[in-house]
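Enquirer: this one's structure only:
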């Protein structure tokens, strides 16, 4: 899979498990494992 993150995707509001809105960038900052996962895909 060679998915590339666009600026729109990075700024897309995601809904956290507790219902709080969070941006993709904020999610990545809070999740080092996810960052590694994204780097693996990229």
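Expert: Okay, I see it. Model, not experiment: these values are computed from the prediction.
Enquirer: can we go C-alpha only for contacts and neighbour counts from here?
Expert: Fine.
Enquirer: all helices of the protein, in order?
Expert: Per DSSP state H, the chain carries helices over the ranges 7-11, 24-30, 32-41.
Enquirer: Single out the most deeply packed of these.
Expert: Highest mean neighbour count among the helices of the chain (mean count of other C-alpha atoms under 10 Å): helix 24-30, with a mean of 14.
Enquirer: and here's the other structure:
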């Protein structure tokens, strides 16, 4: 039982980690495009 809970927890942890990385990548793309638009 505990192994199932831990596996589910690690899976959700991984998905949260990758989602966080995607948000950072989107922010970096957005900020870089903003800096490119400014003269």
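Expert: All right, it came through fine. Every value quoted in this text rests on a predicted model; they were computed, and no experiment measured them.
Enquirer: Structural similarity score between the chains, please.
Expert: The TM-score (TM-score structural alignment, normalised by the length of structure 2) is 0.30; 13 aligned residues with a C-alpha RMSD of 1.5 Å.
Enquirer: Could you measure from residue 29 of structure 1 over to residue 40 of structure 1?
Expert: 16 Å (C-alpha to C-alpha, to the nearest Å).
Enquirer: quick one: what helix or strand has residue 8 of structure 2 in it?
Expert: Element membership for residue 8 of structure 2 (DSSP states H and E) is helix 2-37.
Enquirer: Buried ones in that helix, by neighbour count?
Expert: The neighbour-count check on helix 2-37 of structure 2 (16 or more other C-alpha atoms under 10 Å) flags nothing as buried.
Enquirer: Show me how far it is from its chain's centre.
Expert: Chain-centre distance of helix 2-37 of structure 2: 1 Å, with C-alpha atoms, centre = their mean, to the nearest Å.
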